[in-house]
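Peer 1: Sequence and computational prediction follow.
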Amino acid sequence: MDFALILLLILIGTGALWGLDRWLWAPGRERRAQALAEAGKTGDAALARKEPIYVEYARAFFPVILIVFFIRSFLAEPFRIPSESMLPTLYVGDFILVNKFSYGVRLPVANVKVLDSGLPKRGEVVVFRFPGDPSINYIKRVVGIPGDHILYKDKKLYINGTPMEQGDGRPYFFSPESNAHGQETLRVTENLDGIRHDILTTNRQDVPLPEIVVPVGQYFVMGDNRDHSNDSRYWGFVPDRNLVGKAFLIWFSWDVAGHDKWFWERIVWNRLGNSIH
């Protein structure tokens, strides 16, 4: 189940319990307690006034869940990076925050936009619901906006006929598997419409991709780890309705390979608080 749906159901449940007790059950308990008090049974009257334990929990948790639900639905939502497709920008084990109102305010669970607040720009890192399975969230970089002519050839990205500037490649090593079979990995700085960021390329042959035009209301996305990313080159465009938000901050980072380390040693301290470009 969708975590947002789970939160909503808990919110409705705790709110309903609290409301029923306040307007229906509590007055009944008070009437019984007054009758017992008038009969001289003060101890029983005190017990009659006591609210059930499940009502106590509902009253305590409802405001907390309401705040969490509001923040997560309309302000910022946390996500964990599960793959290497956005290296070297994002590592496996990074925990990020996503701005939920960058691309419009949407109703929780239904994901229906009710207020426009902006559109994705080239170079921004976005989280979206995968078009092939909306229950899965993906994170990629926007390289093409509606109307753009996109061409990816010989490890270079061309937008509207203009090649995006790339700096000299530097050797990069990030895992034995990815560097196997003679795949030399290079770290290259790319300037994508004014946003400078690093990408990874190998000597693996590019996927044949003819020049395409991004349709209205859709976006072309790619991973920074260009030869190890499942992105728009393989499955197509991201519709606006699938956008979740703009990734902007690494709030925690965990060394997934440090199984023999202590807890505090596995925290990658120098990544905490880094902004995402």
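Peer 2: Nice, I can see it.
Peer 1: can we go C-alpha only for contacts and neighbour counts from here?
Peer 2: Fine.
Peer 1: Need the residues that contact stretch 179-197.
Peer 2: 88-89, 122-123, 143, 164-173, 198-204, 277 (CA atoms under 8 Å, 6 or more residues apart in numbering).
Peer 1: Of the residues you listed, which belong to strands?
Peer 2: If you go by DSSP state E, those have 143, 165-166, 170-171, 198-201 in strands.
Peer 1: and the comparison structure, right after this:
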Amino acid sequence: MRLLKRFWREYRGLIAFLFLMTLFRSAIADWNVVPTGSMLPTIREGDRILVDKMAYDLRVPFTHIAIAHLHDPKRGDIVTIDSSAAHDLLVKRLIGLPGDVVAMRDNVLYVNGRKADYQPLAMSPVEGDANSPADYYVEHFDGISHALRLSELAPSPRSTFGPVTVPAGEYLMLGDNRDDSADSRYFGFFPRSELMGRARRVAYSLDPDRHYLPRFDRLGVALDGAAIASASR
């Protein structure tokens, strides 16, 4: 008992700090490691992304229980999803809202019967594309523009689907790397309770192909239009 009291006296400041930091990361903001390329070219493997945990809901810390709905998710948001179907934390782009009718034909997106517009994007190949060449495009739809990647050699077997209607309270998500993303085409629709926050920036990035050296050009990059802005420089 004496040892516990002594330990508490000496380290209570550190314990309180760690508890408050854990509470902050659970309910307010967090950073997540991105281990795959499913969101290329917007998010790179090794990026540590900042996530606004209060973008949509105020939750009881360490749970999925929402105390209050703050904002509705919007089309084009990059969302972190604690997916029960995938048994993993996913990062995807919100494409279909509740009630939307979504279809895809050879990687061309249709929402509510309207076809998205595509323009080629001239940019240098991103990490990992040397042995897997790809084409980059800007997808325009509903006032939103973002970059996406299409593989030249390995098109996805699910580049065509639908039309499907997004149920009430659920969302359809796709990766920007359309030919290499496990998203709603594999796991179905994602309920709002699994949407944990909105990813807004890259906190910092470590390059797994170069012994995890820092990528200084990724420091603080805003994810909205990041790949498009990079290509225009």
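Peer 2: In hand now; what should we look at? Given the structure is predicted, the values throughout are model-derived calculations rather than measurements.
Peer 1: TM-score for these two?
Peer 2: Put the two chains on top of each other and the TM-score (TM-score structural alignment, normalised by the length of structure 2) is 0.86; 220 aligned residues with a CA RMSD of 2.3 Å.
Peer 1: that older thread, in the ones in strands among the contacts of stretch 179-197 of structure 1, which residue is surrounded by the most others?
Peer 2: The most crowded member of these, judged by other CA atoms under 10 Å, is Leu200 (27 neighbours).
Peer 1: Next up, the contacts around the residue mapped onto it from structure 2.
Peer 2: Here Leu200 of structure 1 is matched to Arg149 in structure 2, going by TM-score structural alignment. By CA under 8 Å, 6+ apart, the contact list for Arg149 of structure 2 reads 40-41, 134-137, 176-179.
Peer 1: May I ask you to name the longest strand in structure 1?
Peer 2: In structure 1, with assignment by DSSP E, the single longest strand is strand 243-253.
Peer 1: quick one: buried residues of the following helix or strand past that one?
Peer 2: On the C-terminal side of strand 243-253 of structure 1, the closest following helix or strand by DSSP states H and E is helix 263-266. Using 16 or more other CA atoms under 10 Å as the test for burial, helix 263-266 of structure 1 gives Arg266.
Peer 1: ditto for stretch 125-140 of structure 2
Peer 2: Buried residues in stretch 125-140 of structure 2 (16+ other CA under 10 Å): 126-127, 134, 136-140.
Peer 1: again, but for stretch 153-172 of structure 1
Peer 2: 153, 155-159, 163, 166, 172.
Peer 1: if we can go back for a sec, can I get the contacts of Arg149 of structure 2 in JSON lines including distance to Arg2 of structure 2 and secondary structure?
Peer 2: Formatted as JSON lines, the contacts of Arg149 of structure 2 follow (distance: CA to CA, whole Å; DSSP: H, G, I helix; E, B strand; the rest coil):
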{"residue": "Leu40", "distance to Arg2 of structure 2": "55", "secondary structure": "coil"}
{"residue": "Pro41", "distance to Arg2 of structure 2": "56", "secondary structure": "coil"}
{"residue": "Ala134", "distance to Arg2 of structure 2": "64", "secondary structure": "strand"}
{"residue": "Asp135", "distance to Arg2 of structure 2": "66", "secondary structure": "strand"}
{"residue": "Tyr136", "distance to Arg2 of structure 2": "64", "secondary structure": "strand"}
{"residue": "Tyr137", "distance to Arg2 of structure 2": "65", "secondary structure": "strand"}
{"residue": "Asp176", "distance to Arg2 of structure 2": "57", "secondary structure": "coil"}
{"residue": "Asn177", "distance to Arg2 of structure 2": "57", "secondary structure": "strand"}
{"residue": "Arg178", "distance to Arg2 of structure 2": "59", "secondary structure": "coil"}
{"residue": "Asp179", "distance to Arg2 of structure 2": "60", "secondary structure": "coil"}
